[in-house]
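*Asks:* take a look and give me a structure for this.
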Amino acid sequence: MQNNPPVTYNNLQKTGAEFFGTFLLLLIVIGSGIMGESLAAGNTAVALLANAIATGTGLYVLISILGPISGAHFNPIVTIYFRIKKEIPTRLLVSYIAVQIFGGILGVWLSHFMFELPILQFSTHVRSGFPQLTSEVVATAGLLITIVLGIRHAGNQIPALVGSYITAAYWFTSSTSFANPAVTIARLFSNTFAGIRPEDVFGFIAAQLAGLVVGILILRWLEPIKTK
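*Replies:* All right, here's what the predicted structure looks like:
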């Protein structure tokens, strides 16, 4: 029996996968928000349910197909964590974050085009206040813990774990779980169901960075005990 050689990808391919994944993620988030709101006849719960299901299932697909290439971060918080753990070099940290933001914005714009909306717009959707910022801390820490402990204990289930967590977090957090600075920045460019006002973006990103710190502290506490 012939053994297949291990598959490897260069940094350009990895960066491209991060761009493509984040682009499609925002296409899913914004597009499903627009579609959900248009079909829900004013029922916000139905619109949120549609948005959550589409995002969770979309993440399952994106992580499954692009995870083997780039790690499927699609999120600067995840990228920063793996740089802190020295699992990716600094050059990938910079390129990943850059394409995550750029790809996310392009995904928003293509969503607008597909639904015949003005491509260039800014959100007026208010997302402010301490409860929502606290929600972002919780959502981001929970996402990071899900990813890291998932890799440790159930590596082949990461797509399902992350997709399921995000679907749930849409509902148990008052912020609807952005948990991602690139997603947050991209969503300020959409005055639709999933948007966020530009003036609320900084607070969300600060809360997400705080969630990174909280997540790291919890993960350190949950480090396996080394036996002699």
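*Asks:* CA only for contacts and neighbour counts going forward, please
*Replies:* OK.
*Asks:* packing partners for the strand or helix carrying residue 104?
*Replies:* In this assignment (DSSP states H and E), residue 104 forms part of helix 90-114. Taking 3 or more CA pairs under 8 Å, 6 or more residues apart in numbering; DSSP states H and E as contact, the helices and strands that helix 90-114 lies on are helix 11-39, helix 76-84, helix 181-187.
*Asks:* now the other sequence, so there's something to compare against:
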Amino acid sequence: MQHSLRARLLAEFAGTALLLCVVIGSGIMGTNLSQGNDAIALLANTLATVFGLYFLIEVFADVSGAHFNPAVTLSMVMLKRQAIAELFPYWFAQLSGAAAGAWVANGMFGLPMIEWSTKLRTGPGIWTGEIVATAGLLMVILMSKPQKVSSTVAAFIGAAYWFASSTSFANPAAVFGRMFSNTFAGIQPGNAPAFVVAQAMGLLLGVGAYKLLIGRVK
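*Replies:* Reported below is the predicted structural model:
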């Protein structure tokens, strides 16, 4: 069943907002409970994100495709799986949802709802991590069986939180939303453009690798 564009945009807004609530909220909770142990905070952040991605994709996939990520939407347009006219509406829904999710997560923990992050995330190693994480995520999404996407994406992001030097944002909307939370999961706005450039490079690598492996555009 093809849902209306309005319904799909609402699903992308809600799903992205909930995803950022999960990522930022679990980072805050992990920090509060770990007594300064960043490894425990990251583990809590990872587990919550894995579970969150799984249920969000399961809930919203049949409505909007459960992209929650401008890079995913662009890849679908590039592969002619989605109309190009829907690209910017999807991006707007995802970015506004990411900001809303960050503000709600901040508010839940008694922090200023709107604040700028001061957390530094920069350097060639971290940018390389984002390229690898984004390329890997796109390959997992494009090459997984439709009924397995929720579990394979959740598993990949859970692993990439630990093997990628950037802790695997792999999502321009996540970068945007996390600028608004000066917490464990945040990113300083000045570091955001380089992350998005790295993600764009990862997108091109991921889609290119998919085409080479599959041999044709499906």
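*Asks:* care to give me the TM-score?
*Replies:* Comparison of the two superposed chains (TM-score structural alignment, normalised by the length of structure 2) gives a TM-score of 0.97, and 216 aligned residues with a CA RMSD of 0.9 Å.
*Asks:* tell me the helices and strands packed up against the helix or strand just after the helix holding residue 104 of structure 1.
*Replies:* Counting by DSSP H and E, the next helix or strand C-terminal to helix 90-114 of structure 1 is helix 130-153. Using 3+ CA pairs under 8 Å, 6+ apart as the contact test, the elements touching helix 130-153 of structure 1 are helix 158-172, helix 198-221.
*Asks:* ranking the helices and strands packed on helix 90-114 of structure 1 by burial, who's on top?
*Replies:* Between these, the one whose residues have the most neighbours on average, counting mean count of other CA atoms under 10 Å, is helix 181-187 (a mean of 25).
*Asks:* average offset of it relative to structure 2?
*Replies:* Average distance between helix 181-187 of structure 1 and its aligned residues in structure 2, after superposition and using mean CA distance after the TM-score superposition for structure 1, equals 0.6 Å.
*Asks:* for the helix holding residue 104 of structure 1, which outside residues touch it?
*Replies:* Helix 90-114 of structure 1 is touched from outside by 11, 15-16, 18-20, 22-27, 30-31, 74-76, 79-80, 83, 118-120, 182-183, 185-187, 189-190, with contacts defined as CA atoms under 8 Å, 6 or more residues apart in numbering.
*Asks:* please redo it, this time with the cut-off set to 7 Å
*Replies:* Outside of helix 90-114 of structure 1, the residues that reach it under the criterion CA atoms under 7 Å, 6 or more residues apart in numbering are 15, 18-20, 22-24, 26-27, 30-31, 74-76, 79-80, 83, 118-119, 182-183, 186, 190.
*Asks:* and it, which stretch of structure 2?
*Replies:* Mapped onto structure 2 using TM-score structural alignment, helix 90-114 of structure 1 spans residues 84-108.
*Asks:* just the helices and strands packed on helix 130-153 of structure 1: most buried one?
*Replies:* Mean neighbour counts were compared across those using mean count of other CA under 10 Å; the top stretch is helix 158-172, at a mean of 20.
*Asks:* so how far is it from its chain's centroid?
*Replies:* Centroid separation for helix 158-172 of structure 1 versus its chain: 10 Å, with CA atoms, centre = their mean, to the nearest Å.
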